[in-house]
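Q: For reference, the sequence and a predicted model appear below.
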Amino acid sequence: MKLFKCQHCGQTLFFENTLCEKCGHKLGYLPDLGEMSAVEPDGANWIALANKSPESRYRFCANWELQGCNWMVPLEGDSPLCLACQHNQTIPDLSNADFHGRWQNLEAAKRRLMYSVLKLNLPRPTPGSGDPEPLVFDFLADPPDPSAPKVMTGHDNGLITISLTEADDAEREALRAQMNEPYRTLLGHFRHEVGHYYWDKLVRDRNDLEACRAIFGDDTQDYGQAIQRHYNEGAPPDWQNSFVSSYATMHPWEDFAETWAHYLHIVDTLEMASAFGISIAPDAMDVETEIDFDPHKVRRVETLIDAWLPLTYAVNSLNRAMGLQDLYPFVLSPPVITKLGYIHKIVHTPAGTTG
């Protein structure tokens, strides 16, 4: 993620902003330009100051009126929904104020995910595209009957389901503690589940299974049995030597999805660090980095890792100084870095290429 500036007054803006607090201009994100823009009304439409073309006009995503989106749609676009919201299939009953608030949290996390998807130029077919496996989201509440099965967050052939329970900070933190997880966030769920989707698109559909299996293991092993074994026995005691998380040990599909999520964590956070001009060179440690590059465009994964490790040492130390848990409570062993290298490779493999 990067920082933005108001085109009218120069105020620093953040990705979630909807109003410039300095000059009062409404704000909208232009996914076609990758810019947050101050906007001015032009009848029923809007002039985006970030777009230098005098003829360009925009409208807000239809979910803007529901306080669920701050992205914009070019006036000539076919859909009333923005590039992120076009992937929604089901949203909760917004007449329920609690559901509405949780849905807003879900949409905020989804927009950050879609920012990365767009920046990395990943395939993102919509339900109306004709693609047999479009990228689709269901945001579902548990049924009112407490004895009925609860909504499970997961992925199934392009459909990503996120439980509204995960959008409640207190409930999600309780689940994190109950499951003994070092990290559990809404954005993390999105990044993990979309990893399953891109296994389909970038590994299976590009016939790269052999190369993937050489790194992550045999994905043909029974998934149901793997789940049962994981919850019965837990992760192997030495899992940190080869996996980014204990959950990744369950099955090669989960290993891939967890590694994919961490790749997106790294790229997005490094871009934010670059936007702040962060450089790290502590006298007490033999590590240093100056994050002055676009992490979406680097050729070698080692460039990302060489910047990421010193940054995590710094931010974890800052969190500890505030009495908080580590911001990034993970260890990247050499085998995990190899897995991240595979993710980097397939992300930057041109569309249409097969293994």
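A: Noted; the coordinates are in hand. These numbers come from a predicted model, not from an experiment. Numbers count the residues shown, from 1 in each chain.

Q: from here on, contacts and neighbour counts on C-alpha atoms
A: Fine.

Q: Identify, by residue count, the longest strand of this structure.
A: Longest strand in the chain by number of residues, with DSSP state E as the criterion: strand 35-42.

Q: Tell me the buried residues in stretch 303-314?
A: By neighbour count, with 16 or more other C-alpha atoms under 10 Å as the criterion, the buried positions of stretch 303-314 are 304-305, 307-314.

Q: wait, which of those is closest to Ala97?
A: Nearest to Ala97 out of the buried residues of stretch 303-314 is Thr312 (C-alpha to C-alpha; 37.5 Å).

Q: Quickly find the element holding that closest one.
A: Secondary-structure assignment from DSSP states H and E places Thr312 in helix 301-321.

Q: For the next helix or strand after that helix, name the packing helices and strands.
A: Proceeding N to C from helix 301-321, the next assigned helix or strand is helix 334-347, under DSSP H and E. Packed against helix 334-347 by the contact rule (3 or more C-alpha pairs under 8 Å, 6 or more residues apart in numbering; DSSP states H and E) you find helix 209-216, helix 252-275, helix 301-321.

Q: repeat that for 7 Å
A: With contacts taken as 3 or more C-alpha pairs under 7 Å, 6 or more residues apart in numbering; DSSP states H and E, helix 334-347 sits against helix 252-275.

Q: so where does Phe139 fall, helix or strand?
A: With the criterion set as DSSP H and E, the secondary-structure element containing Phe139 is strand 136-140.

Q: returning to that earlier point: buried set for the longest strand of the chain?
A: Burial within strand 35-42, assessed by neighbour count using 16+ other C-alpha under 10 Å, is assigned to 35-39.

Q: Which positions in the helix or strand just after that strand come out as buried?
A: Past strand 35-42, heading to the C-terminal end, the next element that is a helix or strand (DSSP H and E) is strand 45-48. For strand 45-48, a neighbour-count test (16+ other C-alpha under 10 Å) marks 46-48 as buried.

Q: So which elements touch whichever helix or strand comes after strand 45-48?
A: Once strand 45-48 ends, the next helix or strand along the chain (criterion: DSSP H and E) is strand 58-60. Contact partners of strand 58-60 among helices and strands, from 3+ C-alpha pairs under 7 Å, 6+ apart: strand 45-48, strand 72-74.

Q: can I get the ones you listed in a markdown table with distance to Thr338?
A: A markdown table is the format used below for the helices and strands packed on strand 58-60 (distance: least, C-alpha to C-alpha, whole Å):
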| stretch | distance to Thr338 |
| --- | --- |
| strand 45-48 | 43 |
| strand 72-74 | 38 |
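
Q: Please compare the first structure with the one that follows:
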Amino acid sequence: MITWTKLIRMALLYVALPGAILAESAQAQTCPTDARAQIIALEKKVEQRALAARQTPETQFIPNQDELFNQVHALMIACPDNTTVNKKLPFMFFGLSYLAETAMHRAAIADLAYTALMRAKADMQKTIENEQEPDALRKVVADERRALMADLNDFIIPAMFDYGAVSGSGFAAFSNQETPDTCPYADGERFFVFSELEAHGKILQNTLFGMMQSGYVLTEPPLEYRLKALRKACPDHAKQITVDMAVQWTLIALAAHDAPDATLVNGEPQPADLVETASAKARELLENYELMREDPVYLDKTLSMAERALHEGNKMDRTRLANNASQTLDDIASGK
């Protein structure tokens, strides 16, 4: 019997195969000398087409069968070390995502956008850390990088999350490129870490509320695989990430508790033990959080008073979040 998950995996394979063929042909190319001119020209085409699609939605857009998408993708593959190209690609993929009808296609495009974003971020980080560069340039690049990282929370994470929620599956679109092996955040980028975690939490909360309104529930956080990868790759942030994972499971338990008659997205009834299972996972994460080592920056006595006050505030927020999750789990268990 073909299940919902099998259908999704079959569809994913169908879409991914042309992409693999395209990547092989593109890898044989070298980055053109006029890559900057090409990416600027393609950027204008993407903007025009995305604007047109808002007026008259396209109905036949399949990424790997679309000429404009293939041109953008080919330049991405041919120019992996070109900062100008990589800086423009996330926003261009965001524009192309407007053309996609399915959550799977949007997630596939987001997967490519993440690769470009991390390439550009790494290049820009080198400039920022290069003390031989003028201070004015380093400041401009830092501002550009901050704006670029907004794409992660505003486009990439929501697209991947929607796909996971709709498919009921927790795996990536074309690849696992957006699950990092090394921490994608530098030591001084705690703001970006908190920003991503906040995006995960808000998206899950809004998705659960919307699904409950339609009579559906989730059985797992769709992007937990990324949070697990982040926790492993970024040990300094592991304690914070673990709390956020616990909160996500708490929200799933709460939604299932408040909507016992809600079904899964494929129409099947929710598991009878969903509330207990989700609650148990949340409690296990909270217990692990208590045993994990502290973020070294919270223990650094050499920081200024202002910096220490900021970090102390973050630490208190984390503790408050964990306590709220624990109290909610107690309320669920007592039937409140």
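A: Here it is on my side, so go on. Values in this document were obtained by computation on a predicted structure and should not be read as measured data.

Q: Any idea what the TM-score is?
A: Aligned and superposed, the two chains score 0.24 in TM-score terms (TM-score structural alignment, normalised by the length of the second structure); 160 aligned residues with a C-alpha RMSD of 7.7 Å.

Q: quick revisit: for the strand holding Phe139 of the first structure, name the packing helices and strands.
A: Contact analysis of strand 136-140 of the first structure by 3+ C-alpha pairs under 7 Å, 6+ apart lists strand 88-90, strand 159-163 as its packing neighbours.

Q: elements contacting the helix or strand that that strand is followed by?
A: With elements assigned by DSSP H and E, the helix or strand that comes after strand 136-140 of the first structure is strand 154-156. Judged by 3+ C-alpha pairs under 7 Å, 6+ apart, the packing partners of strand 154-156 of the first structure are strand 159-163, helix 186-199.

Q: Show me the contact partners of strand 154-156 of the first structure.
A: By C-alpha atoms under 7 Å, 6 or more residues apart in numbering, the surrounding residues in contact with strand 154-156 of the first structure are 160-162, 193, 196.

Q: residues near Gln327 of the second structure, how many?
A: 12 (other C-alpha atoms under 10 Å).

Q: quick one: it from Arg320 of the second structure, how far?
A: 10 Å (C-alpha to C-alpha, to the nearest Å).

Q: same deal with Asp111 of the second structure?
A: 33 Å.

Q: neighbour count winner among the two?
A: In this comparison of Asp111 of the second structure against Arg320, neighbours counted by other C-alpha under 10 Å, the higher total goes to Asp111 at 26 against 12.

Q: nearest residue to Lys5 of the first structure other than its sequence neighbours?
A: Nearest residue to Lys5 of the first structure in three dimensions, chain neighbours excluded: Thr12, at 4.6 Å (C-alpha to C-alpha, 6 or more residues apart in numbering).

Q: so the one you found sits right up against Ser37, yeah?
A: No - counting by C-alpha atoms under 7 Å, Thr12 of the first structure stays clear of Ser37, with 11.4 Å between them.

Q: got the buried residues for stretch 264-276 of the first structure?
A: Residues of stretch 264-276 of the first structure classed as buried: 264-275 (neighbour count, 16+ other C-alpha under 10 Å).

Q: Name the helix or strand for Arg54 of the second structure, please.
A: The secondary structure element spanning Arg54 of the second structure is helix 35-55 (assigned by DSSP H and E).

Q: Packing partners of that helix?
A: helix 83-97.

Q: Mind listing residues that contact the helix it packs on?
A: If you take C-alpha under 7 Å, 6+ apart as the criterion, helix 83-97 of the second structure is touched by 36, 39, 43, 46-47, 50, 106, 109, 113, 116-117, 119-120, 123, 151, 155.

Q: hmm, back to that, also compute the angle for the helix holding Thr312 of the first structure relative to helix 252-275, please.
A: Relative orientation of helix 301-321 of the first structure versus helix 252-275 (axes from the mean of the first three to the mean of the last three C-alpha atoms, to 10 degrees): 80 degrees.

Q: could you redo the buried residues of stretch 264-276 of the first structure as CSV and give each row distance to Arg102 of the first structure?
A: CSV is the format used below for these (distance: C-alpha to C-alpha, whole Å):
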residue, distance to Arg102 of the first structure
Leu264, 23
His265, 22
Ile266, 26
Val267, 26
Asp268, 23
Thr269, 24
Leu270, 28
Glu271, 27
Met272, 25
Ala273, 28
Ser274, 31
Ala275, 29
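
Q: was I right about Ile343 of the first structure contacting Trp260?
A: Yes - the pair Ile343 of the first structure / Trp260 is scored as a contact, 6.4 Å apart, by C-alpha under 7 Å.

Q: Let me know how buried Lys119 of the first structure is, in neighbour terms.
A: Applying the criterion other C-alpha under 10 Å, we find 14 residues in the vicinity of Lys119 of the first structure.

Q: ok, it to Val347 of the first structure distance?
A: Using C-alpha to C-alpha, Lys119 of the first structure is found at 11 Å from Val347 of the first structure.

Q: Only the buried residues of the one helix or strand Asn206 of the second structure maps to, if you could.
A: Secondary structure here is read from DSSP H and E; on that basis Asn206 of the second structure sits in helix 190-213. Judged by neighbour count (16+ other C-alpha under 10 Å), helix 190-213 of the second structure contains these buried residues: 192-197, 199-201, 203-205, 207-209, 211-212.

Q: list the helices and strands the next helix or strand after that helix packs on?
A: Next helix or strand after helix 190-213 of the second structure toward the C-terminus (DSSP H and E): helix 224-233. Counting contacts by 3+ C-alpha pairs under 7 Å, 6+ apart, helix 224-233 of the second structure is packed against helix 238-258.

Q: mind listing what's buried in the helix or strand encompassing Leu118 of the first structure?
A: When elements are assigned from DSSP H and E, Leu118 of the first structure belongs to helix 97-119. Using 16+ other C-alpha under 10 Å as the burial criterion, the residues of helix 97-119 of the first structure that qualify are 99-118.

Q: can you check stretch 92-112 of the second structure too?
A: 92-100, 103-112.

Q: for that stretch, how far is the first residue from the last?
A: With C-alpha to C-alpha as the measure, the first residue of stretch 92-112 of the second structure is 11 Å from its last.

Q: again with stretch 290-310 of the first structure
A: Calculated as C-alpha to C-alpha, the first-to-last residue distance of stretch 290-310 of the first structure is 10 Å.

Q: rewinding a little: ranking the helices and strands packed on strand 136-140 of the first structure by mean neighbour count, which comes first?
A: Burial of these is given as mean neighbour count (mean count of other C-alpha atoms under 10 Å); strand 159-163 ranks first at a mean of 22.

Q: counting contacts, what elements does that strand pack onto?
A: Here strand 159-163 of the first structure touches strand 136-140, strand 154-156, going by 3+ C-alpha pairs under 7 Å, 6+ apart.

Q: Could you dump these into a markdown table with mean neighbour count and distance to Asn88 of the first structure added?
A: Converted to a markdown table, these look like this (neighbours: other C-alpha atoms under 10 Å; distance: least, C-alpha to C-alpha, whole Å):
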| stretch | mean neighbour count | distance to Asn88 of the first structure |
| --- | --- | --- |
| strand 136-140 | 22 | 5 |
| strand 154-156 | 16 | 14 |
